[in-house]
Structure formats: C-alpha cells, structure tokens
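# Please find the sequence and the predicted model below.
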Amino acid sequence: MKVFIQSVNFNADADLLKFVEKKVEGLTKFHDKIVDAEVFLKVQNTSDKENKISELKINIPGHELVVKKEAKSFEEGVSLGVDSLKRQLRKTKEKSRDTLTL
C-alpha cells in the first residue's frame, strides 16, 4: 500500500513521518484490498491547545473512507484516526462479505 503524507503550514520531521507511515501500514491487517492512503497534517492558527488536525483518507475498491481528528499532537490525532478507520474497515469488509453470501 502506498502512503502519501502532506504537512500543511509546517515541515514534518522524519520521526513523525515514520510514525504516521507505520500506523497507517498497520491497517492492511484489517482489509486486504487497500489501494492507498493519504494523510494530511495541518496546524490551525488558534489559541486552542488542540490545534493539530490529522485527516486520513483510505481508498479501497468502491469506497473512500475519510477520518478527521483534532488533538494536542499529531501522534495522538493519527492514532485516534487509525482506530476509527479500523472500525470502518471492519464494517466495510463485513458488508461486502454479507452481499457476497446473498
């Protein structure tokens, strides 16, 4: 699976990029037909502590799953997003399995 990472309004360091790639690669355990993943890391210019936005988009045949999380750090946001995508991927896989058995 290809993982595309874009950082908006800042330069992401190598450790953050490795962390994001490793987390997103782990989603292949939950769905075997993932085409690619796009991750957008954005910093909002607000006084809030939770100003880091992590947006994850997973492309699978026939579907595009998108999750957007705001957190204090990108690591936390990506972890929350990946957990959410795991649930979505399980649901999507179960639905496709159900339609095949009908």
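Nice, I can see it. Residues are numbered from 1 along each chain as shown.
# okay, CA-based contacts and neighbour counts for the rest of this
Will do.
# spatially speaking, which residue is in the middle of the chain?
Leu56 (3.2 Å; C-alpha atoms, centre = their mean).
# Second structure for comparison follows:
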Amino acid sequence: MKLQVHSIHFDADIKLLEFIQSKLNKLDTFYDRITGGEVFLKVDKGDTKKVRSKMLEVKINLPGGTLFVKEQGKTFEEAMDIAIEALKIQLKRFKERIQDKANPTRNVLMSMAMES
C-alpha cells in the first residue's frame, strides 16, 4: 500500500514509520483493493506538560470510498493498535456493502433463510 506519514511538529523515528507501515499492510488481508493512505501523527500537550497523549489519524483510500479513524493513546503504537481494530471493522462493513450492491438477490435469500 502506498502510504504517506505526516508527523506534525516533530520528526518521527524510522522504527515508528516501519511499525505503522507493517500494521497497515496487514489490512490487505481484509480487502485487497486499498489504493493508498495517509497517517497524521500529533503530540497533544494536554493540561500539564508531563502528560502528553499521542493522537493518530488514519485515512485509507478505496475505490468508491474513504475510511477514516482518529485515535488517541499513551504511545503511537497503542493508538495504532486501536486504529487497526477500528479499520478492520470498517473494511468488513465496506466490503459487505460492495457485495450487497453487486448481488442484490443475496439480501432476499438471506432474509428468506432467516424467516424459515
């Protein structure tokens, strides 16, 4: 997947970039037509300067749609793990919608099977 990572007001470590890339590459197992994506990394200072939460925004481009997730965590890795789980759910729903549009009789057959 072609991925652009934007770290806002800081320089991201190469290990973090590789971690993000590897996690997002795993989404291809759920839907293989992902065209690209963007990741925005931000550090939120919060009320005190000691507590800094990490904000992560992921935008995934698909043919016919876009998925977006915004997560927050103590580390970027934690936020990425949460975002991946949310993206998996969104990808499954997107794929089901695409299949339902391609095969409208499937809905009728499913509802008939549920009734009996």
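Done, it's in. Just so you know, these numbers come straight off a predicted model, no measurement behind them.
# these two touch, right, the residue nearest to the centre of the first structure and Phe40?
Yes. Between Leu56 of the first structure and Phe40 there is a contact at 6.5 Å, judged by C-alpha atoms under 8 Å.
# hey, which helix is longest across the second structure?
Longest helix in the second structure by number of residues (criterion: DSSP state H): helix 76-102.
# who's in contact with the next helix or strand after that one?
Downstream of helix 76-102 of the second structure, the first helix or strand assigned by DSSP states H and E is helix 105-115. Here helix 105-115 of the second structure makes contact (C-alpha atoms under 8 Å, 6 or more residues apart in numbering) with Asp100.
# Return the set of buried residues in helix 105-115 of the second structure.
Judged by neighbour count (16 or more other C-alpha atoms under 10 Å), helix 105-115 of the second structure contains no buried residues.
# Kindly report the same for stretch 43-61 of the first structure.
Neighbour-count burial for stretch 43-61 of the first structure [16+ other C-alpha under 10 Å]: 43, 50-58, 60.
# So which of those belong to strands?
43, 52-58, 60 (DSSP state E).
# Closest one of these to Val35 of the first structure?
Ile60 (5.4 Å; C-alpha to C-alpha).
# Now do the end-to-end distance for stretch 44-61 of the second structure.
26 Å (C-alpha to C-alpha, to the nearest Å).
# Now do it: distance to the chain's middle.
16 Å (C-alpha atoms, centre = their mean, to the nearest Å).
# how far off strand 53-62 does the longest helix of the second structure point, in degrees?
30 degrees (axes from the mean of the first three to the mean of the last three C-alpha atoms, to 10 degrees).
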